[in-house]
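[1] curious how this folds, go ahead:
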Amino acid sequence: MVEIESRARAPRTRWGSAPAVSAAVWPVIGLVALVAAWWLATSATSLVHPAVLPPPGEVLAAFLHRPEELLTGTWITTRETVLGFLLATAGGVLLGIALATSRTTDRMFSPLLVALNAVPKITFAPLLVIALDYGQKPILTMVVLLSFFPVVLATTTGLTSTPNDLVELTRSLDASRWQTFVKVRFPIALPQMFVGLKVAMPLAAIGAVIGEFYAGDEGGLGYAILQYSGVADGATAWAAILLVGILSIILYYALVLVERLMLPWVRETTSAR
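    Below is the predicted model:
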């Protein structure tokens, strides 16, 4: 019996430090493999025309040629992404709470939200420029439009998924609806809400870039992509595209870190890796 238990526990001891190693090693391996495939496709085999996808060396040279401009654009896009995401989070959580706590509100606005989410948001871009002029306002509005729905859906789903036995327990303790919400429903909904936030974060970056395509007047990565797209300087446009990807990765894992700090009990009580 002792031998069986020791064998059962051996893999956990053996691989106990594997997640920490994997977190650092596997992304690097994946990045090296991606760059190698990129180089083979553009330089060694010429499967892709350089006008469509320049070689990695040209993209790096383009970044080194305009580092200040691209880094300034990265800061502008980061600011717009984070601010729009925070606005979408605040509004989405409030509306999700309203939908979860009121059946009438749910019936009134859920179909409208589904219809709004089904419309391609890029169709709103020219209208936003006409209504709000160029600048930050239409860009932030585009960010909110793209990232709002996942937050609402995740909040509503989380708040309406409270186990019945916990609700009955709070009623037996004569807890008010507010106490039940604060002590039971909202904490239980937080893991689901973070799922929606992690879906919304990359969408916020996409919204910022789309907004900069149409309404950017002070730079930004979307403005740089639009400005340098073409045969003459496509490498700079690709450098800006890669910076958008890097920005999205950083913001996403910053949100994952916030989730782990706020909800340490999730990893302890579930089978999360």
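[2] can we go C-alpha only for contacts and neighbour counts from here?
    Fine.
[3] run the chain-centre distance for the helix or strand residue 85 falls within.
    According to DSSP states H and E, residue 85 maps onto helix 67-101. Distance of helix 67-101 from the chain centroid (C-alpha atoms, centre = their mean, to the nearest Å) equals 10 Å.
[4] sequence B follows; please return its structure for comparison with A:
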Amino acid sequence: MVAALAAVAAFWQVVVWLFQPPRFILPGPIAVVSALVEQRQYLGVNASITLIEILLGLAFGALAGIIIALLVAAIPAFRHVVWPLLLVLQALPVFAIAPLLVLWFGFGLASKVVMASLIIFFPVASAFADGLQRTNRDLLDVASLTQATPLATLLLVRVPSALPSLGSGLRVAAVFAPIGAVIGEWVGSSRGLGFVMLQANARMQTETMFAALMILAALTVILRFLVDALTRRLTPWAPQT
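    Sure, this is the predicted structure:
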């Protein structure tokens, strides 16, 4: 990965040297790194705010997705009544509901966390619910022979079998989480990396905007790596391909 990033940065710098575009259109990687160093305190403070929004959104969204998936598996009627409504909600464009969330929850932390949670919720709920529905039939037959209750079968057989699917949903959610936080900051905020990008774009400080994008990309990669490591540790029996 390091070699690939170095190759991209080198190609980027060569393009800037050869074509010499205006700096407000395409700054070189050296200018972006200089902006990172010179504005490290400003960028660091705003990055920490966005990181808090991402982590809270991931936690609440994943928890809501897990609960909904369990209800879908435990109560068949719930799947037929509530699940279609959730599909409709997921089909709505994120930008369409972002202004409403800012209006309802304000310009502070809450609206960004709700936005991130909504984006994260459905991948987790969908993957976990699918895993619960696809429990090995032999395991269910063994559970029925022991006269286990439906709740015991769900918690002791179906949930452990569905943990790899939950891990897949969490890995997808880890990539989507920053999107929700930044969209919320674009719609209405006075801090965060999304706010930094808007301000830099308005002032044609393109190198600052690229620096914020690089920090956001780094946060996303690190979060994805941590979630992947956690899910692998929680499901050591799951085959890795």
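[5] quick check: TM-score for this pair?
    Put the two chains on top of each other and the TM-score (TM-score structural alignment, normalised by the length of the second structure) is 0.95; 241 aligned residues with a C-alpha RMSD of 1.5 Å.
[6] check which helices and strands the helix holding residue 85 of the first structure sits against.
    The helices and strands touching helix 67-101 of the first structure, judged by 3 or more C-alpha pairs under 8 Å, 6 or more residues apart in numbering; DSSP states H and E, are helix 103-118, helix 136-159, helix 186-215, helix 221-228, helix 234-262.
[7] packing partners for the longest one?
    Contacts of helix 186-215 of the first structure with other secondary structure elements, assessed using 3+ C-alpha pairs under 8 Å, 6+ apart, are made with helix 67-101, helix 125-132, helix 136-159, helix 221-228, helix 234-262.
[8] what's the matching range in the second structure for the last one?
    The alignment of helix 234-262 of the first structure onto the second structure (TM-score structural alignment) spans residues 206-234.
[9] could you do the first one as well?
    Counting by TM-score structural alignment, helix 67-101 of the first structure pairs with residues 40-74 of the second structure.
[10] re the thing from before, export the helices and strands packed on helix 67-101 of the first structure to CSV and append columns for distance to residue 50 of the first structure and mean neighbour count.
    As requested, those are exported to CSV (distance: least, C-alpha to C-alpha, whole Å; neighbours: other C-alpha atoms under 10 Å):
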stretch, distance to residue 50 of the first structure, mean neighbour count
helix 103-118, 36, 12
helix 136-159, 31, 25
helix 186-215, 23, 23
helix 221-228, 14, 22
helix 234-262, 9, 18
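[11] and of those, who's closest to residue 26 of the first structure?
    Closest to residue 26 of the first structure of those is helix 234-262 (C-alpha to C-alpha; 14.9 Å).
[12] following the chain past that closest one, name the next helix or strand.
    Per DSSP H and E, the first helix or strand lying C-terminal to helix 234-262 of the first structure is helix 264-269.
[13] would you mark the buried spots in that following helix?
    By neighbour count with 16 or more other C-alpha atoms under 10 Å, helix 264-269 of the first structure contains no buried residues.
[14] quick one: the match of helix 234-262 of the first structure to chain centroid distance?
    10 Å.
[15] tell me the contacts of the spatially most central residue of the second structure?
    Centroid-nearest residue in the second structure: residue 177, 2.2 Å away (criterion: C-alpha atoms, centre = their mean). Residues near residue 177 of the second structure by C-alpha atoms under 8 Å, 6 or more residues apart in numbering: 54-55, 57-58, 116-117, 119-120.
[16] recalculate using a threshold of 6 Å.
    By C-alpha atoms under 6 Å, 6 or more residues apart in numbering, residue 177 of the second structure lies in contact with 54, 116.
[17] translate it into the numbering of the first structure.
    Per TM-score structural alignment, the equivalent position to residue 177 of the second structure in the first structure is residue 204.
[18] name the nearest residue to that match, ignoring sequence neighbours.
    Distances taken as C-alpha to C-alpha, 6 or more residues apart in numbering place residue 143 nearest to residue 204 of the first structure, at 4.9 Å, with adjacent residues excluded.
[19] distance of the one you found from residue 129 of the first structure?
    According to C-alpha to C-alpha, to the nearest Å, residue 143 of the first structure stands 14 Å off from residue 129 of the first structure.
[20] swap in residue 44 of the first structure?
    44 Å.
[21] same drill for the two, tell me which one is more crowded.
    Each of residue 44 of the first structure and residue 129 has its neighbours counted (other C-alpha atoms under 10 Å); residue 129 has more, 18 against 11.
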